[in-house]
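Q: Fold the following and give me the result.
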Amino acid sequence: MEAFLVSTGIVALAEIGDKTQLLAFLLAARFRKPLPICLGIFIATVVNHAFAGALGAWITSQLSPMTLRWVLGIGFVAMAGWIFVPDKIDEEEESGAKLKLGVLGTTIVAFFMAEMGDKTQIATVALAARFDSLVAVVAGTTLGMMLANVPAVLLGEKLAGRVPVRLVHGLAALIFAVLGVLTLLGAGQRLGV
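A: I've put the predicted structure just below:
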């Protein structure tokens, strides 16, 4: 349950103001069809985060507990700093929205591409390596994505101006930093410390 709750919270907070949330706003404004957009976000997130989680689980099997502890600890601390780097939607990702795939297909392709190498994808890799529950991590990160992006789709730009993005990013960075420090200090029985 801890893996699910931590994954949900971290991704929901980290996603506020992220490029995929900006993409959700753009898709909602362009297509004005919230149900297929939300379904597309869900499908793209499950597939992307399942791959990321599997990579994290594989990394766990390849590294010694001590090496894994240092890699994860430093990675979580780095994620805390990365949270403050502003995102924008790249031209390459915008071009995915020009495909003739319909609303659902366009959303799936655009979101899947936007998540490649994104903060939340990297967080999913790290969380899957940290916790011994791939399903709980992927379910949690997916729920976190949905918690951040469904309101963006449903409420559009009206919501964007009212969310204190710096505060939310600060909370997400704090959680990543605490996880990093705790991991470096050896917290967590699964890491062999």
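Q: contacts, neighbours, all on C-alpha from now
A: OK.
Q: Tell me the spacing between the residue nearest to the spatial centre of the chain and Val165.
A: Nearest to the mean C-alpha position of the chain, by CA atoms, centre = their mean, lies Thr120 at 2.3 Å. Thr120 is 16 Å from Val165, where distance means CA to CA, to the nearest Å.
Q: can you check Asn149 too?
A: Relative to Val165, and taking CA to CA, Asn149 is found at 14 Å.
Q: So for those two, which sits in the more crowded spot?
A: Asn149 (28 against 18; other CA atoms under 10 Å).
Q: Any idea how many residues pack against the closest residue to that one other than its chain neighbours?
A: In space, and not counting its chain neighbours, Asn149 is closest to Gln21: 5.6 Å by CA to CA, 6 or more residues apart in numbering. Look at Gln21: counted by other CA under 10 Å, it has 26 neighbours.
Q: Can you tell me the SS state at Gln21?
A: The three-state label for Gln21, taken from DSSP: H, G, I helix; E, B strand; the rest coil, comes out as helix.
Q: quick one: it and Glu15 touch, right?
A: Yes - the pair Gln21 and Glu15 passes the contact test of CA atoms under 8 Å, sitting 6.5 Å apart.
Q: overlap in contacts of these two?
A: Contact criterion CA atoms under 8 Å, 6 or more residues apart in numbering; residues shared by Gln21 and Glu15: Ala148, Asn149.
Q: quick one, helices of this structure?
A: When assigned using DSSP state H, the helices of the chain occupy the ranges 2-15, 19-31, 34-62, 65-82, 91-96, 102-115, 119-130, 134-155, 157-160, 165-184.
Q: for comparison, sequence B:
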Amino acid sequence: MDWHLLGISFITVFLAEIGDKSQLAAIALSGSSKSPRAVFLGTIAALLLASFLGVIAGEGVAVLLPARLLKAIAAIGFALIAVRLLWPDTDVQEDLEEKP
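A: Got it, this is the predicted structure:
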């Protein structure tokens, strides 16, 4: 097992998940529940399952498609998202202009 990769993955996911909506849901559920341990175990199980499915799906896609094609698809996807975020939405601007 590559311990360095394990550590980097853990730190990255841990930092990304702090303040995430799953954390807020766990806080809300544990505050109103009589069994915070059950909320903790359910939250951990859900996060593990979601991560496991993500790894399995990522490996499956990596086996089917070459790395260069995956990088190109990711780059195009991020570029489209960037253009969409920067492109002004005329419907929203018209709605804002109509409201007093």
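Q: re earlier: deepest of the helices of structure 1, which one?
A: helix 119-130 (a mean of 26; mean count of other CA atoms under 10 Å).
Q: Read off where that helix ends up in structure 2.
A: Using TM-score structural alignment, helix 119-130 of structure 1 lines up with nothing in structure 2.
Q: is it true that Ala44 of structure 1 touches Phe111?
A: Yes - using CA under 8 Å, Ala44 of structure 1 is in contact with Phe111, at 5.9 Å.
Q: how about Ser30 of structure 2, what's its match in structure 1?
A: In structure 1, Ser30 of structure 2 lines up with Ala28, judged by TM-score structural alignment.
Q: oh, I was asking about Glu98 of structure 2
A: Matched to structure 1 by TM-score structural alignment, Glu98 of structure 2 sits unpaired.
Q: Next, count neighbours for Glu98 of structure 2.
A: Glu98 of structure 2 sits with 8 neighbouring residues when counted by other CA under 10 Å.
Q: For Val39 of structure 2, see how far away it is.
A: Noted for Glu98 of structure 2: a distance of 46 Å to Val39 of structure 2, by CA to CA.
Q: Please apply the same query to Leu86 of structure 2.
A: Taking CA to CA, one finds Leu86 of structure 2 at 40 Å from Val39 of structure 2.
Q: repeat for Leu15 of structure 2
A: Going from Leu15 of structure 2 to Val39 of structure 2 by CA to CA gives 21 Å.
Q: cool, Ile76 of structure 2 as well?
A: For Ile76 of structure 2 relative to Val39 of structure 2 (CA to CA), the value is 39 Å.
Q: and if you look at Glu59 of structure 2?
A: Distance from Glu59 of structure 2 to Val39 of structure 2, counting by CA to CA: 30 Å.
Q: And for Leu6 of structure 2?
A: Distance from Leu6 of structure 2 to Val39 of structure 2, counting by CA to CA: 26 Å.
Q: ok, now Asp91 of structure 2?
A: To Val39 of structure 2, Asp91 of structure 2 is 42 Å away according to CA to CA.
Q: Repeat that for Thr90 of structure 2.
A: With CA to CA as the criterion, Thr90 of structure 2 and Val39 of structure 2 are 44 Å apart.
Q: and if you look at Ala46 of structure 2?
A: Taking CA to CA as the measure, Ala46 of structure 2 falls 10 Å from Val39 of structure 2.
Q: With Asp20 of structure 2 instead?
A: With distances taken as CA to CA, Asp20 of structure 2 is found 16 Å from Val39 of structure 2.
Q: Ok, Ala50 of structure 2 next?
A: Ala50 of structure 2 sits 16 Å away from Val39 of structure 2, going by CA to CA.
Q: Likewise for Ala67 of structure 2?
A: 39 Å.
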